[in-house]
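**Student:** Kindly generate the corresponding structure for this input.
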Amino acid sequence: MSNSKPLLLRAACGESVDRPPVWMMRQAGRYMQVYRDLRDRYPSFRDRSENPDLSYEISMQPFRAFKPDGVILFSDILTPLPGMGIQFDIIESKGPIIQDPIRNIDQVSSLRKLVPAESMGFVGEVLGRLRESVKNEAAVLGFVGAPWTLAAYVVEGKSSKNYSIIKSMAFQEPDLLHKLLNHFAESIAIYLRYQIDSGAQVVQMFDSWAGQLSPIDYDTFAAPYQKKVVDLVKETHPNTPVILYISGSAGVIERMGSTGVDIVSLDWTVDMAEGCARLPKGIGIQGNVDPGLLFGSPNAIKERIIDTVKKAKGRSHILNLGHGILPGTPEDNAKIFFETGKSINEYI
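**Tutor:** As a prediction, the model looks like this:
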């Protein structure tokens, strides 16, 4: 094995590569029997994600099974919240529950500055161990939740279908929300710097709920804080590629490209060729195979991957799903996804 940079890192930096690197969002998780067996022994999600031995083991499971080009930290976007003074639980059937939802200025003013080495030392440990284990066979990815999505969780208090509480705050008390978003932007930048210093070579920001905003509100409450995170990280780590992912982002793709990120991750609701055409040439593309396709036949999976890669040809492209791999996905089909991606030059 040469000492050159991993394929995914080279592609993310815009360098010429002989094929698109491939990994999957949520590639460590419920579709894998080995993960479910471990979950049965350790039923608390926070135990699995905050115990460095368990987080490391889960992060490595898909690498051992499929040898993807990227290995992503097993964690959660809410992991930094306790370090700011916000407590949460994750209930297996219900998702995240914020113990004391943030609704007033006193709560925002009392939030602590994040010091990741003190409150999340386990993250740094896991990233370092991953780098040591995968060497240059794969790039190590870190990730965070974007300010809008974190704010949505802590204001709503849980997952939401209509986001009425945070939108009420946005349109009745915008100054309060902006103060919260700014705190999260500064904290998330600190957290990303810590992840990079600990071993992450590429980082992804998930603004999972920003797709629920109209474009005018995206410009007000999401994009400026995404950009602030990127700008702060680039001040200290200018060469670390940053990926931005939003679910349901077809209406804001151009806006995503103007936040300073290096790579825009497309969901599957936009055609890959159209997504590429809507972004400047210098911005890389990640995605965007429908995760539901992995319930299909091997031929259907292969054909869609080939179509996606062909449409992204000429761009810096990281092959991925358009969202996280779904629970219940046959592991053999995940294997087909990875194997087809890694041997794509045989098909195009």
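
**Student:** only C-alpha atoms for contact and neighbour calcs from this point on.
**Tutor:** OK.

**Student:** Please identify the longest helix in this protein, counting by residues.
**Tutor:** Determined from DSSP state H, the single longest helix within the chain is helix 174-198.

**Student:** What helices and strands are in contact with the next helix or strand after that helix?
**Tutor:** Downstream of helix 174-198, the first helix or strand assigned by DSSP states H and E is strand 202-206. On a contact count with 3 or more C-alpha pairs under 8 Å, 6 or more residues apart in numbering; DSSP states H and E, strand 202-206 meets strand 139-145, helix 174-198, strand 242-245.

**Student:** What angle do strand 139-145 and the longest one make with each other?
**Tutor:** What it means is helix 174-198. Here helix 174-198 runs at an angle of 160 degrees relative to strand 139-145 (axes from the mean of the first three to the mean of the last three C-alpha atoms, to 10 degrees).

**Student:** May I see the buried residues of helix 174-198?
**Tutor:** Under the neighbour-count criterion of 16 or more other C-alpha atoms under 10 Å, helix 174-198 has 174, 176-178, 180-196, 198 buried.

**Student:** Okay, strands next: where are they in the chain?
**Tutor:** 70-72, 88-91, 95-98, 139-145, 202-206, 242-245, 263-265, 284-289, 317-321 (DSSP state E).

**Student:** Tell me how far the last one lies from the chain's centre.
**Tutor:** This means strand 317-321. 13 Å (C-alpha atoms, centre = their mean, to the nearest Å).

**Student:** gap between residue 159 and residue 75?
**Tutor:** 18 Å (C-alpha to C-alpha, to the nearest Å).

**Student:** One more sequence to fold, the one below, so I can look at both together:
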Amino acid sequence: MTTPAPSRRSLDNDLFLRALRREHTPRTPVWMMRQAGRYLPEYRATRAKAGGFMDLCRNAELCCEVTLQPLDRFGLDAAILFSDILTIPDAMGLGLSFAEGEGPQFARPLRSVAEIDALPEPGPEDELRYVMNAVRTIRSALGNTLPLIGFAGSPWTLATYMVEGRGGHDFAKVKALALNEPDAFDRLTARLARTVTQYLLAQIAAGADAVMVFDTWGGVLAPHAYQRLSLQPMQAIVAGIKAVAPDVPVILFTKNGGHHLADMADTGCDALGVDWTTDLATARERVGGRVALQGNLDPVTLFASPERIRAEVARVLHSYGPGSGHVFNLGHGILQQTPPEHAAAMIDAVRELSPAYHVGTPSA
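**Tutor:** The predicted structure follows:
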């Protein structure tokens, strides 16, 4: 098992980590999912220089360059590794590619029990070493300025792509396989949980200060199926990380999973991402102060006027209310056509308006 680096490095700006631990902060920290991406002209220039998306992901220096771009532009409170949630199934030999305008695709999607059982478990310092090289390069460039977030896809979300071959709509293939071959599917998610755990521990060892599990497609499952197919494998990941790196915060995020928040809080994670379909006040009531909350401005809000963006930031802050344990973020990734100056308006509003919610030392 990979041995992580010391978890509590001294940072110039540790607001994000303090908020995840529900410690007092003078204001609400802010970062954005997909903050390094196509909405930034500097990112588009770097990607063109790299050639293709996976070429960019495999180049540690260019990964570092695009990771730092939104920090240089906006002065955010955390960096997040530039990578993709599908690096693990790609390393398992399924043939990942990115078609322009069509998203990720796999050349060899899983179709049988035999194919599931033949999958290898890629090593984080072997087939996935390029990711660890990127983490080490970014950590070196950041120095002790800001925390770095590592991440992975959830086992259920990875399985959907591995079976469907691409992002799903009705998810008929993967749901049918889970129903018809439950034992084999459980072996698949268990294998993915082990691999994701080692992958995230390796990112921690390479310099990540917190890790996040993206369960992009957990919200398409019926409640009973969510418990088995999505939540249980994520709980195994949290337990595996905490057994080795107990002080490293773990964030879970299930898109469209607001009705699962109480169960997610029981996994032992430190924070939950909340999308815009669940009010933060409702989310805070459901988790009962057991975890921090991250979110949850609708990404489409950033197409509104700066004045309207400011008003919506105020609404989100008011929804969470006073006290610690809130990380401001979008409810999902920033959209490609977002004007960068509108992202700046959101960040400025958080900085200006949030201190009023952190007067004194209120608890989460």
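
**Student:** how far apart are the longest helix of structure 1 and its match in structure 2?
**Tutor:** Superposing on structure 2 and averaging over aligned pairs (mean C-alpha distance after the TM-score superposition for structure 1), helix 174-198 of structure 1 comes out at 0.5 Å.

**Student:** what do we get in structure 1 for residue 59 of structure 2?
**Tutor:** Under the alignment (TM-score structural alignment), residue 59 of structure 2 pairs with residue 51 in structure 1.

**Student:** How about the contacts made by that match?
**Tutor:** The contact partners of residue 51 of structure 1, taken as C-alpha atoms under 8 Å, 6 or more residues apart in numbering, are residue 122.

**Student:** One more: residue 8 of structure 1?
**Tutor:** 20-22, 69-70, 138-139, 318.

**Student:** What's the match for it in structure 2?
**Tutor:** Per TM-score structural alignment, residue 8 of structure 1 is aligned with residue 16.

**Student:** measure its match to residue 31 of structure 2 for me?
**Tutor:** From residue 16 of structure 2 to residue 31 of structure 2 the distance is 9 Å (C-alpha to C-alpha).

**Student:** Could you pull up the residues touching the counterpart of residue 297 of structure 1 in structure 2?
**Tutor:** Matched by TM-score structural alignment, residue 297 of structure 1 corresponds to residue 305 in structure 2. When contacts are counted by C-alpha under 8 Å, 6+ apart, residue 305 of structure 2 touches residue 342.

**Student:** How much space separates residue 305 of structure 2 from residue 260 of structure 2?
**Tutor:** Distance from residue 305 of structure 2 to residue 260 of structure 2, by C-alpha to C-alpha: 33 Å.

**Student:** of the helices and strands packed on strand 202-206 of structure 1, which approaches residue 38 of structure 1 most closely?
**Tutor:** Ranking those by proximity to residue 38 of structure 1 (C-alpha to C-alpha) places strand 139-145 first, at 22.1 Å.

**Student:** what angle do the closest one and strand 202-206 make?
**Tutor:** 30 degrees.

**Student:** Now do strand 139-145 of structure 1: everything it contacts.
**Tutor:** With C-alpha under 8 Å, 6+ apart, strand 139-145 of structure 1 has contacts from 6-9, 69-73, 76-78, 127, 130-131, 188, 191-192, 195-196, 199-208.

**Student:** Tell me the residues of structure 2 aligned with it.
**Tutor:** Going by TM-score structural alignment, strand 139-145 of structure 1 lines up with residues 147-153 of structure 2.

**Student:** Which residue in structure 1 aligns with residue 280 of structure 2?
**Tutor:** Looks like residue 280 of structure 2 aligns to residue 272 there (TM-score structural alignment).

**Student:** can you tell me how far its match sits from residue 129 of structure 1?
**Tutor:** For residue 272 of structure 1 relative to residue 129 of structure 1 (C-alpha to C-alpha), the value is 35 Å.

**Student:** Same check on residue 36 of structure 1?
**Tutor:** From residue 36 of structure 1 to residue 129 of structure 1 the distance is 23 Å (C-alpha to C-alpha).

**Student:** Pull up the overlap in contacts between residue 16 and residue 31 of structure 2.
**Tutor:** What both residue 16 of structure 2 and residue 31 touch, as defined by C-alpha under 8 Å, 6+ apart, is the set 77-78, 327.

**Student:** How many residues are close by the residue nearest to residue 130 of structure 2 when sequence neighbours are not counted?
**Tutor:** Leaving aside its sequence neighbours, residue 130 of structure 2 sits nearest to residue 58 (C-alpha to C-alpha, 6 or more residues apart in numbering; 5.5 Å). The number of residues packed near residue 58 of structure 2 is 18, by other C-alpha atoms under 10 Å.

**Student:** before we move on, what about the one 3 residues further on?
**Tutor:** As a burial measure, residue 61 of structure 2 scores 16 neighbours (other C-alpha under 10 Å).

**Student:** The equivalent of residue 296 of structure 2 over in structure 1: neighbouring residues, count only.
**Tutor:** If you follow residue 296 of structure 2 across to structure 1 using TM-score structural alignment, you land on residue 288. Around residue 288 of structure 1 there are 25 other residues, counting by other C-alpha under 10 Å.
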